[in-house]
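[1] Turn this into a structure:
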Amino acid sequence: MDILTVVYFINFILLLIASYTDIKTREIPHTVVILMLLINLPVGYYLFGLDAIISFFATLILCLILGIGMGGGDVKIFTTLAPIFSYGGKILYVPIPILLLIGISAVIVAFFPLINILRKYWKSIIPSSLGLSVFYGFLTYLFYKYKVPYASLLLWMYVIASIFISRKIPWYREMINKLSYLTPLYLLGIYVIDRNYFTDNNLLISFVICVFEFILISIVIYALTGAEVSVKKPIPQLKEGDILRDIIFIKDGRAKVEGAGLWRRFKIMVDMEMGKKGDYDKIILTDGDGLKKEDLELLQRLHREGKIPVDELTLITTYPFVPFVLVGYLVVLILHYYFGVV
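    All right, here's what the predicted structure looks like:
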């Protein structure tokens, strides 16, 4: 085997070790990252010259820019891998295989929370998606028969609004859920009334696809409206790196806790980046790096002094990221060795 193949194999073993510790302790050993750096940077420079050094720093800068939602250990892993992938094309001096690796890892890590939301809320999401598909299909047929302009746009606006409304209004959700029982009647009715429409539009297959589309849209909307899978944790048991779903507003030495979804957190994060804190002395809102040491100590002190109105805070369930990097790494190697794509 050539030296690059050996180095790729060594990195696979090191990523395997890092994945195990990330799963067990949510930490990436510094020794693993240091070993990867000590191996990859010299080998990259030996094989690819100055390109390896430029790729190293370009990837570091990119990962720091993408640092919202990416921990420090993940940044180091992508950066230390860059020198040994400097053999081919680059975008802004970042090797294309590294960009692909980041993309694959990010897609997988984004997929897991959606699966957990479906697992937690499936009794609501699946019946409402079926019922909504029945109503959507019936309206589509009526709009088709009477040639209503902008029908598709109007229907999709209704679908998205309906999912939002069903999240907030129980009676509306129950009404949509009950429409799911009419699925066989809807399909049979359209077949009897207008067989040409049924066959020309492959209505049975279209209905199944529509249900899956509405399930996916529902999961995304649930996430955007604060339905992330979360856990409660006593304030004294909080640790550095925990990602809070709650936002803590501090004024005059007292704290107020507000639960917030993605939109609310994003808006406050943007305001904070612009230096807007309103009337508050401090706002604690965690990003991808989690709870900082100084904020953790402040929260625990306020709790001991009785100046925070709750005993527990809500944490967003997080996932070990390195195993997803390992999967992406294997995909990149397969594409390189067996398909010659990257």
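
[2] Going by C-alpha atoms from here, please, whenever you check contacts or count neighbours.
    Noted.

[3] tell me the SS of residue 258?
    strand (DSSP: H, G, I helix; E, B strand; the rest coil).

[4] From residue 233, how far out is it?
    The gap separating residue 258 from residue 233 is 15 Å, by C-alpha to C-alpha, to the nearest Å.

[5] Could you check which of these two has the larger neighbour count?
    A count of neighbours by other C-alpha atoms under 10 Å puts residue 233 above the other of residue 258 and residue 233, at 15 against 12.

[6] Regarding residue 116, which helix or strand does it belong to?
    Using DSSP states H and E, residue 116 sits in helix 96-145.

[7] one more, for comparison:
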Amino acid sequence: MAAGIVVVIFGAAALSSGWRAAHRMSILEPAPVTMVSEPTALASVAASGSVPAGRIEVPSVVGMTLEEAQALLGAGGLAVRALASPAGETTPGAVLEQDPAPGTIVGRDTTITVWYASTSVGSATGGSNDPDAVRRARFVVCIDPGHQEKADLGREPIGPGAKQTTAKCAAPAYGVVTGQSEAEVALEIAFAVRRELEAHGARVVLTRTTNAVDISNAERARIANECGADLYVRIHAGSDTNGDLRGVRTLYPAGNEWVAGITAASRTAAREIQRSVVNMTGARDLGSAGRNDLAGFNWSRVPVVLVECGYLSNPIEDQRLATAAYRATVARGIAAGVLHYLAK
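    Model (predicted):
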């Protein structure tokens, strides 16, 4: 059996010795190799025998600066693809998410995608995170993970020029059993949808990549408008006083002058996504329906849908939506529906 190794990264002069000591990469490869290691960590990795020779366990780089993440991953022989995402309240330059996930066993030269906080994302003219994306990507999809950590009950017009107002961002629902937040569920599903769509060549813009933001529904719609989205997908989870209610529903804008120009396309997209998510998950089909009272619809100038991925007020769906596997299944359904719509 190959010897277990814990390698301490020395290559980046910008990294402090304390930082280097705190971030190590688990590698298993044939000895001998010149290294610095800690005996206890070495014994633990060697005993596990879980990493095949010449393979690497992907370390966690979330929370590091982009430069630190690139140094750590590069020292292990991994390539890095850095994509910008809206910073929200996160320090610009900090890594927000990575793919593959920490702990994944990969080969040398594998590309690790990291999303980092940036204050210059989402413009209609230069919003590509990748220099080749405009040339390669056929479609742009804007994804809005519904809600946020804290509600914003300040008021905004329900549509352009309207006197009627609505809350800028209502409080998220919470799981009746798990206590999980709708904002958290929506964000994790949105990340998974992004991965699916980007794998098929679409350019994806997220309205948020953290729960610690304060973005109104009208502002989220403006992000979709400004990036020229072919489809704007809002991801939510429902709640109802009837705890027996469960299932998936997809909403689309209809019934007022603000959305008249996008209703038909939005309805088509909603039906495609609804069918796909139900087929993927086996969830109860609650159909698709038009709404005229949502600011997130009324401020949109591009086709838009809202996917209610299940009811957190239902014990069964709450517990399903708490699992990574079910969230991933929902995400695959949404992505498949989006791709079917875009292919029309």
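
[8] TM-score for these two?
    The TM-score (TM-score structural alignment, normalised by the length of the first structure) is 0.23; 132 aligned residues with a C-alpha RMSD of 6.7 Å.

[9] same for the helix holding residue 116 of the first structure, what does it pack against?
    For helix 96-145 of the first structure, the packing partners by 3 or more C-alpha pairs under 8 Å, 6 or more residues apart in numbering; DSSP states H and E come out as helix 72-81, helix 151-168, helix 170-179, helix 183-193, helix 203-224, helix 322-337.

[10] With mean neighbour count and distance to residue 295 of the first structure added, can I get these in TSV?
    Shown next, in TSV, are those (neighbours: other C-alpha atoms under 10 Å; distance: least, C-alpha to C-alpha, whole Å):
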stretch	mean neighbour count	distance to residue 295 of the first structure
helix 72-81	21	18
helix 151-168	15	33
helix 170-179	16	38
helix 183-193	14	52
helix 203-224	17	26
helix 322-337	19	26
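
[11] if I look at the residue lying closest to residue 47 of the second structure once chain neighbours are set aside, how far off is residue 43 of the second structure?
    Of all residues not flanking residue 47 of the second structure in the chain, residue 4 sits nearest, at 7.9 Å (C-alpha to C-alpha, 6 or more residues apart in numbering). Between residue 4 of the second structure and residue 43 of the second structure the computed distance is 7 Å (C-alpha to C-alpha).

[12] ok, the two, which is more surrounded?
    Taking neighbours as other C-alpha under 10 Å, residue 4 of the second structure and residue 43 compare with residue 4 leading, 25 against 14.

[13] Quick check: the more buried one vs residue 73 of the second structure, distance?
    Using C-alpha to C-alpha, residue 4 of the second structure is found at 19 Å from residue 73 of the second structure.

[14] Residue 291 of the second structure now?
    Note on residue 291 of the second structure: its distance to residue 73 of the second structure, by C-alpha to C-alpha, is 47 Å.

[15] Surely residue 249 of the first structure touches residue 255?
    Yes: using C-alpha atoms under 8 Å, residue 249 of the first structure is in contact with residue 255, at 5.5 Å.

[16] Neighbour count: the two, which is higher?
    residue 255 (23 against 19).

[17] Checking my notes, the more buried one in a strand, right?
    Yes: assessed with three-state DSSP, residue 255 of the first structure lies in a strand.

[18] how close does residue 44 of the second structure get to residue 6 of the second structure?
    10 Å.

[19] I misspoke; the intended subject was residue 106 of the second structure.
    16 Å.

[20] residue ranges of the helices in the stretch 101-250 of the second structure, please?
    Using DSSP state H, counting those that start in this stretch, the helices of the stretch 101-250 of the second structure run over 133-136, 182-199, 217-226.
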